[in-house]
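S.K.: Provided below for reference: sequence and predicted model.
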Amino acid sequence: MECFGKNYAMAHRLRYVTSAVEHQSSKSQVYAHPIIFGLLVFFLVLFPLYLSAQILGNELTTSSSKARKAYLNAEKFFSELNFSDAEKQLQRALKYDPSFIEAWLLLGEMKNEQGAALEAIAAYQYAIGIDSMFFPPVFGILGKVQLDEGFFAQASSNLKVYYSLPDLRPEVRAQLKQLIEKADFAENLVKNPYDIRMVNISSAINTVEDEYVNSLRLDGSFMLLTRKFKGEDENVFIESFFTSSLNDSIWSQSLPFEVPWKSRGNMGALTFSPDGKTLYFAGCGWHEGFGSCDLYSSKLEKGSWSDPVNMGKTVNTNSWDSQPTITPDGKELYFVSNRSGGYGGSDIWKVMLLEDNQWSKPINLGAKVNTSGNEMSPFIHPDGKTLYFSSDKLPGLGGSDLFVSRLDKAARWSKPENLGVPVNSIDDEMNLIVDASGMKAYISSNKISGFGGYDIFTFTLPDEFRPEAVSYVKAVITDAISSQSLEADFKLILLSNNEIIATGKSSLEDGSLLAVLISGNDYALHIQKEGYLFHSENFSLKEYSQSEPFLLDIRLQPVERGSKVVLKNVFFELNKAEILSESTEELLMITQFLKKNADLIVELGGHTDSTGPEALNEDLSFKRAEAVKKFFIKQGIDSDRVLIRGFGSKIPIADNITEEGRALNRRTELNVIGFK
């Protein structure tokens, strides 16, 4: 075959290649090493056509006996992995004959083996410059090295030269096509970078060691990170975990993240639930584990992290299971595993929390997201449908790139989008965290000037990669009289179907609670604590998108005469007394409150805005209070415990000029008036 090179004088050293490719059995003779396992290692897999081509001639291209002798010595040293002496002999050969093609080819391969890619590229280019068709596969070798080093345009050009040659096997041509497409795709990314400014997050967090961002609380005020540093043995790295808080836009000095059970064994891939009260992580080599690494969870209870719980054999396997990320409602957990049944090395899977509070069998995210390579470091945004992750197989710049995929209404993942330059590079980018607003992203990088090693940077995420902006409610629960922080039960409800989205307790330390609110929905928040009157809030995001949080100071009133509360999630038909279905969950909650406080006597007061005749307003307000009383009676509450009044528009709590004010004035109140 003429395209192989009519006088490839090293061809006699290729006689071992065919058997190596076809039988994968014995090693080659000493002089075959640099060609079989060196220069042509890439083409043993991709381009076997040329390796089994007709062997032509046994003479080297040099006429210099001194060059030939030095070259043969270089081959011997190379086969012994003695690169230093091999290079000396090659340089001597090239001194005697600068046009000695085989010497340039071997020098290129040796430099490639040593990781000196730029010198390897130069050597291959010298060989091509002497005789481009002496050994055509060098175009493929050169193109692959250039592709790995980020010289995408040059890589594409050289790969296309090789692709254009006749008699390539179909599978070889297909593989070349993939490489060319990868080079062209990467070149397009490089030519169209995003205007992104990476900002080092803080010297209070970043050090001369390596820092990696793990998790960010929903309100963006608390960060969990990993710090990696050398131990006493410099070949052993130690990972420790730290936290930092954001106060007045300044990150506090990072502090060790301590758990009372750290002696249990190695742990990693730590992440918080959005409210920061549940910790998910991988425990590796733990005695009760099912595989090399298992998924565990721990809850923050009374200021301390509870003993971790293995997520069970339904979730964990005898393989590697790690890198968890949880949806804001705590009902879906995404993670990475190299278990059987996937598409490649490591895939992204998810489990769902069932009605019996057990996790479902793991579900693979499918071929849209997972590939024959490795998908890693998933992060599910608080919107519950935007997934960021890394992949070393999807089209990118090299190594592992970061991607985004979105879940549509039919529960299908979209084709992943590469986050482009400068977020991605020819190196490995492994993880990305995006805040609730969807605008600010956090990444770990060593490519930007920092304090040393990998630092954590933040940047504004381009519009096309942003998730749906979410809001959140952040409340502090206190005693209305003493102002003491209270640990109270809360429940967040989706009003469209009365689905319970989140439950939990406010913090014992400061009375705080945190819950996500997704645009396009209306929510009810119920707060209860024994000995106190219940409290409810309404968040209406159905008609508009809001990313600004709801910050509330909620003061619970002790159950005593005169305490009262607005029923903010009791709704009626327009100008009628028919209760809407969205009111059901709140009315049931009040029913339970009345049953627990069986000696309580309450008054329901109906109120309207000032629109329309006052006589009609008083009648409507009375009938609405009466409708609520009838609901309670149907649920088993004694009629004589619930009094009703209709106040019309006589007791406004806001103006009657704006729609917002009128909406506040239209309300039903519950007032404690006595005890039986």
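M.R.: Received, thanks. As the structure is a computational prediction, the values presented were derived from the model and not from experiment.
S.K.: okay, CA-based contacts and neighbour counts for the rest of this
M.R.: Will do.
S.K.: and the gap between the closest residue to residue 433 other than its chain neighbours and residue 436?
M.R.: Nearest residue to residue 433, sequence neighbours excluded (Cα to Cα, 6 or more residues apart in numbering): residue 442, at 5.1 Å. Separation of residue 442 from residue 436 (Cα to Cα, to the nearest Å): 12 Å.
S.K.: let's bring in a second model and compare:
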Amino acid sequence: MINRILRILLITLTFSGIAYGQYSEKELQQLIQEGNTEKLVRANSELLLNGMFRQAATIAENLVSTSPENANFQYRLGYAYLYYHPDINSPIDPLTKACANVTQKYDASSSKEQQAPIDAVYYLGKAHHRLGNIKKAVDHYQKFLELAGKKNILSSYAELGLIQCEVAEELMNNPSDDKLSNIGDSINTSGPEYAPIVSLDGTSLFFTSRRLWKDEENEGMIDPATNNYLEDIFVSFQDENGKWKSPEILDFCKPNQNEATVSVSIDERKVYVYNDESGNGDIYYSQYNNGTFNAIQPIDKEAVNTKNWEPHLYVTPDGSEVYFVSDRPGGFGGRDIYVMKKTGNDSWSEPQNLGPEINTPYDEDAPFVSIDNESLYFASNGSKSMGGFDIFCAKRNEEGNWGTPANMGYPINSPADDAFYTTTTDGFKGYITSFRAGGKGDLDIYEIQHFPPRNSNTAILKGQIFVVNDQPLPEDIAITVACTNCDKNSSITVFPRIRDGVYFTKLEKCKEYELTYTYNNGKTTFHTAKLATNCIPEYEEIYKPVYLRLDDMKIIPYYQLKIETIDIASNASVGTVTVQILDEDGSVLEDLQTDESGMYTSKILQSRDEGGNANLKFKITKDGYLSKTIDLSFELTDESILNAQLLMEKASVGEDLGQILKLDPIYFDLNSSFIRKDAKEKLQKIIDAMNNNPNMVIECGSHTDCRESYEYNEWLSDRRAKRTVNYISKRISNPGRISGKGYGETQLVNDCGCEGDVVSDCSEAEHQLNRRTEFRIIKN
């Protein structure tokens, strides 16, 4: 699909004047077995001219096997591999052999031709170019220009290739911080996967694939040009761990027809499809209705489809603009991007070419606009590309027009074809199609992680409607989001996804909004809500879930308790933690474990009535951390998401338990070993910690200030340690876990020493700091 027009153009250069032809597989094998060299060369030329690269390669492989030294046959094989073979390296060897014997007087029609045309030098340069062998590509482009001169039509492509090689070298020497990875075997196969469209929250991925269906209904439906199955549209959803599930084919796909993804509406209720039944290629769509995607039909915007080629269309998330691609007359060359703007409820402006700032004398394709309507992404194979199609981004200027596009750089782009970029609302993840070294085979889908994320200073509403008892969501539900303090009236009506009730829309910063939920095609309102965006210039996503009871179409509280375990020192999430949730009377409500990111969502409160508080206890346990019980109270309002952040402290051997619990030391009066009243509250926290951690062993280390003799202070500190141990041991399980030791005045916490003739000038408050007991962890 990518670059097909260019491919056919280049084929005609060498093999012009030869009739079209193609063969069934049976006819092809019979021809190879029975045909002489003349017939095989003739058939190979016909197939190359008709774009039947795989069949042409099959014949060329046979010719090469019988005469490997023949540069003409090697050229034909390398040429077919360049535009068909799923291994990007495949053309190098045959084209290298072909270039060892080239001629200006190449005769494509003669079976006796032993030499290759000088065009082989260009194609070898192209093969090295897309592999990233930039120096070799430049050498061959330059050599081709020296041999061919300006009159050869390929010369302009060689000159473009040299310009693109400069771009590639610059970008590859200065890579971005973005991370690119093959999406993997759950999506990609050894065949082609392309045209990915990711949902705005990154949980679904629509794409085109040429693969055997699970029920094998399309078995035998093979494209003879590539030996692949026909195009079909699939969708994959992420599981709870963020992994892509096995893809599912969309309802409207037919085994004997090509259907390729173009774009998907943000509510996933309309899929735009490329269909070539007309011969030129037009935009169709399928509407989700009554639980299924209906059969595709031509798009209802008459100005889009013409007798020319329209391979792509994208409707902006707010529905105000339609971008599409066409090679219709009047453009700037090749395929151009056009826009139509909404002028009324069902009326649109005439198509407008985006102009020379976006469109070039070459091809532009696959437009995509970010949810904030400020970034236009598209593919172009012009002079600012690294080679083939690259992805570019243009920003909207103050006049509302698109500014100068910038190449998105390496490693997002490569010297081969890269296209079909889409991204999530936060601009952190993006997805592209690429044919590059290291892939699974042919075109693959890749995931990009942007550093930093591309969307900033953007506010997004992510709403969600949960239906009580998991009943199906009615398809006629809509939400009108109206700004109540914007400069001009601003409202948009959006529809939730049927599969999970999620909906999205962009919001303005520092504004207030009212949400109106309706059904019965907008005639009946069943709920309203308010929200406000912050005024900070950074990405903001407001999550607004509601719970719908279908019996009376009423929004009810349906509380979800989102638990998060946090390391109090680092403020980072703690991994898997064992949590026991207790009611305020001590009865166990739920035993659970948080996930690897320290998160868990509990539904224990989902049936509680609105109003009042829910008082819960959380008993948390994890090796290396202090086990404890945390009391939290939750106000049961109309907000269904309740957040429980559980702070955890590491408890390492040698540390002071009091410091971990953020307690001041236990202090004593001068010359006294009695437990003071103010110490008992702190000791209770030590006692609670030891009872919650039944394997913990503690040493009570008691100290004095410097006054009195060494001997007296050792005796006094030992009494303080024993009194502390006695107080705690009566109140904990397995009292043998606590011991005491007196250190006298040997471990002062300040410079209040007064040994020998030294007279301390410390205040009584400073001396008090030394009269203490600490709680060192011996074992945990």
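M.R.: Arrived safely, thanks for sending. The structure presented is a predicted model; accordingly, all values stated were derived computationally and were not measured.
S.K.: SS state for the aligned residue in structure 2 for the residue nearest to residue 433 of structure 1?
M.R.: For residue 442 of structure 1, the aligned position in structure 2 is residue 431, judged by TM-score structural alignment. Assigned by DSSP: H, G, I helix; E, B strand; the rest coil, the conformation of residue 431 of structure 2 is strand.
S.K.: Identify the residue of structure 2 aligned to residue 341 of structure 1.
M.R.: Residue 341 of structure 1 maps onto residue 330 in structure 2, by TM-score structural alignment.
S.K.: that older thread, give me the more crowded residue out of residue 442 and residue 436 of structure 1.
M.R.: A direct count of neighbours by other Cα atoms under 10 Å for residue 442 of structure 1 and residue 436 places residue 436 higher, at 29 against 25.
S.K.: Next one: the closest residue to the more buried one other than its chain neighbours from residue 487 of structure 1, what distance?
M.R.: Distances taken as Cα to Cα, 6+ apart put residue 470 closest to residue 436 of structure 1, at 5.6 Å, once the chain neighbours are dropped. Note on residue 470 of structure 1: its distance to residue 487 of structure 1, by Cα to Cα, is 26 Å.
S.K.: what do you get for residue 66 of structure 1?
M.R.: 88 Å.
S.K.: The two: which has the busier surroundings?
M.R.: Shown here are residue 66 of structure 1 and residue 487; by other Cα under 10 Å, residue 487 has more neighbours (22 against 15).
S.K.: hang on, that one packs against residue 527?
M.R.: No. Here residue 487 of structure 1 does not reach residue 527: they are 10.2 Å apart, not a contact under Cα atoms under 8 Å.
S.K.: What count of nearby residues applies to the aligned partner of residue 344 of structure 2 in structure 1?
M.R.: When structure 1 is aligned by TM-score structural alignment, residue 344 of structure 2 is paired with residue 355. The number of residues packed near residue 355 of structure 1 is 8, by other Cα under 10 Å.
S.K.: Can you tell me the SS state at residue 355 of structure 1?
M.R.: coil.
S.K.: Can you tell me how far it is from residue 331 of structure 1?
M.R.: From residue 355 of structure 1 to residue 331 of structure 1 the distance is 10 Å (Cα to Cα).
S.K.: Then residue 432 of structure 1?
M.R.: With Cα to Cα as the criterion, residue 432 of structure 1 and residue 331 of structure 1 are 22 Å apart.
S.K.: which bit of structure 2 covers stretch 315-328 of structure 1?
M.R.: Per TM-score structural alignment, the counterpart of stretch 315-328 of structure 1 in structure 2 is residues 304-317.
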